[in-house]
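Trainee: got a predicted structure here, sequence first:
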Amino acid sequence: MKASRDIPNDLLESLKSLGLTKYEALVYIGLLRVAGATATEIHEISGVPRASVYPVLDRLAQKELVSVSHTTPKRFDAIPPARGIENLMRRIEMDAENALVALDAFYQEKDAEGRGNQELIWTIYGEENIKTRLGDMFRSAERSVEMLVAWNLLQGSVLSLLESVPDSVQVDIVTDNWKGERPSRFRVRVHPLGAHYETHAPPGKGLRYESSGVFLVDDARALVWMGSAGEQPSALYSESAGLVQFVRRYLTSVTEWVGPAGQ
């Protein structure tokens, strides 16, 4: 038997992306072409150096891509592709979950040490990135979540994120509209916040940032979301006293103007 030279390079690259080395990919593909083979035959089939064959087979067995007979000499067989890829994907998912837990531990340890008196304000671009930060804010809430937000943004992007807010946390929402039943756990104030502007705006010109919102969590973390139709949204996020105090005063003035919840 001769080593195969007709394996597409893109196939090798795909297997590499699933966690296989080049030698592992060559051995696995070679075994798929025969009904069991010895280490010597695998060397000839795959073109992998003889000294590397056994270490490669051991790793493929650990990855559940190869089965081993109990004969002398040992013979090796490839797990069928559908099951083999499923096994690789399961390992990738497990590795990803483990990495996420470990990385999140580092992330949660992050604090303001070494920042001195800097008032850091972060700019976030893109809806998914903003939603990720907002979701983190909601999940970490301990006392309160407050927001002044346009209904189309609330309905389209924010309501689903609010499901992660702990049950013990009070959620206050001021919005310009509400369609459907109001969740009993939220205190909702509905007021046509943009109506006055739109009434007196020049013909054909509406509210500039019609998909926008201001969010405050625990009087400690603030996010200002600015969005307009046809444009990529952006946001400002900060835990600095300056922006948090500004948002606190702004929300207080608006809620006092709008009146009690339920109006």
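Mentor: Perfect, thanks for sending it. Numbering: from 1, shown residues only.

Trainee: when you work out contacts or count neighbours from here on, use the C-alpha atoms and nothing else.
Mentor: Fine.

Trainee: now do the helices in the stretch 151-263 of the chain.
Mentor: Assigned by DSSP state H, counting those that start in this stretch, the stretch 151-263 of the chain shows helices spanning 151-153, 195-199, 241-258.

Trainee: so which of those is nearest Ile124?
Mentor: helix 241-258 (15.2 Å; Cα to Cα).

Trainee: buried residues in that closest one, which are they?
Mentor: By 16 or more other Cα atoms under 10 Å, the buried positions in helix 241-258 come out as Leu243, Val244, Gln245, Val247, Arg248, Leu251, Thr255, Val258.

Trainee: second structure follows, compare the two:
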Amino acid sequence: MASLRDLGLSEYETRVYRALLRTGPTTAKELSRASDVPMGRIYDVLNSIEGHDLVRSQTASRPKKYVAVEPDTALERLLEDKRREAEETLERYEELVDVLSDELESAEPVEEQFWTAAVGENETLDLLLERLAAADETVVMVVADRSPQFDLGAIGDVVTERLEAAVERGVDVSVLMTPEVVESLPGSVGERYRSRLSDHPAFSVRTTENLDGTFNLVDGTEVVLQVSNPLRPGEVFAVIDLKDPAFAAEIHEEFAPRWEEADPLSF
């Protein structure tokens, strides 16, 4: 059940504010009885909720009287307090992330061969997005088949958004697709390409008929390879992420001449 305590008030503060709504203007002594808050605590509680601008006091009267601010106004003020606290907390976390990012990235990279895999539509997309976000220098994306990476509008958008973010941080991105894949892209992807990426010197898209398989090369050392479902061709079964500079170099040797022969994309 919702409570004023969920918005930051203590139990005593909640009792006092609710009692004031019932009693109307009243003194601290009367309010102590109406709210069941001990007289020894009532002034501290009143000062606290007055600090939240939830009550107003009539200082000219003797004894001093208090009245509750209207509920809509009180709730909006409590919400604003929480919003401000959330923004301050977010800023602290962002500063912490910046510090930790510099600290963690200063560590020497591990050069040993390593591979991992993901199975399932959501898991394969998560792995692809993770590796695109990790790119520091180059991304080569080859898409020969329609797949969940680009088949659905929302997924195509999020992949393109991640490529755009890579370009903005200085990564060179090259995308090679078949004309059939281009035709299957949602309109929102084409619009993002035309408005934000087509003129960017670090982003290039070309098309060619001569493609087999769908994969990504990251920083010239890592291959993110799509594995098709043998029972349902065209559907992704898994994605394998292999960090192996020698294998990545071989893949790039096969990619380079096909890239040179491909046609620049025109939406």
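Mentor: Everything's here; your move. Small disclaimer: the values here were computed from a predicted structure and weren't measured.

Trainee: out of the buried residues of helix 241-258 of structure 1, who's nearest Ile121 of structure 1?
Mentor: Leu243 (7.9 Å).

Trainee: and that closest one, what does it touch?
Mentor: By Cα atoms under 8 Å, 6 or more residues apart in numbering, the contact set of Leu243 of structure 1 is Ile121, Ala222.

Trainee: where's it relative to Val27 of structure 1, distance?
Mentor: 59 Å (Cα to Cα, to the nearest Å).

Trainee: residues in structure 2 matched by stretch 97-105 of structure 1, start to end?
Mentor: The aligned range for stretch 97-105 of structure 1 in structure 2 is 87-95, by TM-score structural alignment.

Trainee: I should have written stretch 20-37 of structure 1 there, sorry.
Mentor: Stretch 20-37 of structure 1 covers residues 9-26 of structure 2 once aligned (TM-score structural alignment).

Trainee: in the longest helix along structure 2, which residues are buried?
Mentor: For structure 2, the longest helix by residue count, based on DSSP state H, is helix 71-105. Using 16+ other Cα under 10 Å as the test for burial, helix 71-105 of structure 2 gives Ala74, Arg77, Leu78.

Trainee: what's the answer for stretch 36-54 of structure 2, then?
Mentor: So for stretch 36-54 of structure 2, counting by 16+ other Cα under 10 Å, buried means Val37, Ile42, Val45, Leu46, Ser48, Ile49, Glu50, Leu54.

Trainee: looking at this, the first one is in a helix?
Mentor: No: Val37 of structure 2 sits outside any helix when classified using DSSP: H, G, I helix; E, B strand; the rest coil, being coil.

Trainee: which residue packs closest to the counterpart of it in structure 1, ignoring adjacent ones?
Mentor: Mapped onto structure 1 by TM-score structural alignment, Val37 of structure 2 lines up with Val48. Excluding the flanking residues, the one nearest Val48 of structure 1 by Cα to Cα, 6 or more residues apart in numbering is Tyr23, at 6.1 Å.

Trainee: wasn't the one you found part of a helix?
Mentor: Yes: under three-state DSSP, Tyr23 of structure 1 sits within a helix.

Trainee: how close does it get to Pro80 of structure 1?
Mentor: In terms of Cα to Cα, Tyr23 of structure 1 sits 18 Å off from Pro80 of structure 1.

Trainee: so the two - more neighbours on which side?
Mentor: Taking neighbours as other Cα atoms under 10 Å, Tyr23 of structure 1 and Pro80 compare with Tyr23 leading, 19 against 12.

Trainee: specify the residue positioned farthest from the middle of structure 1.
Mentor: Thr72 (49.9 Å; Cα atoms, centre = their mean).

Trainee: mind listing what it touches?
Mentor: By Cα under 8 Å, 6+ apart, Thr72 of structure 1 has no neighbours at all.

Trainee: from Thr124 of structure 2, how far out is Leu163 of structure 2?
Mentor: 16 Å.

Trainee: ditto for Gly153 of structure 2
Mentor: On the measure of Cα to Cα, Gly153 of structure 2 and Thr124 of structure 2 end up 17 Å apart.

Trainee: so between the two, which is more surrounded?
Mentor: For Gly153 of structure 2 and Thr124, the more surrounded residue by other Cα under 10 Å is Thr124, and the numbers stand at 23 against 16.

Trainee: just the element for the more buried one, please.
Mentor: Using DSSP states H and E, Thr124 of structure 2 sits in helix 121-134.
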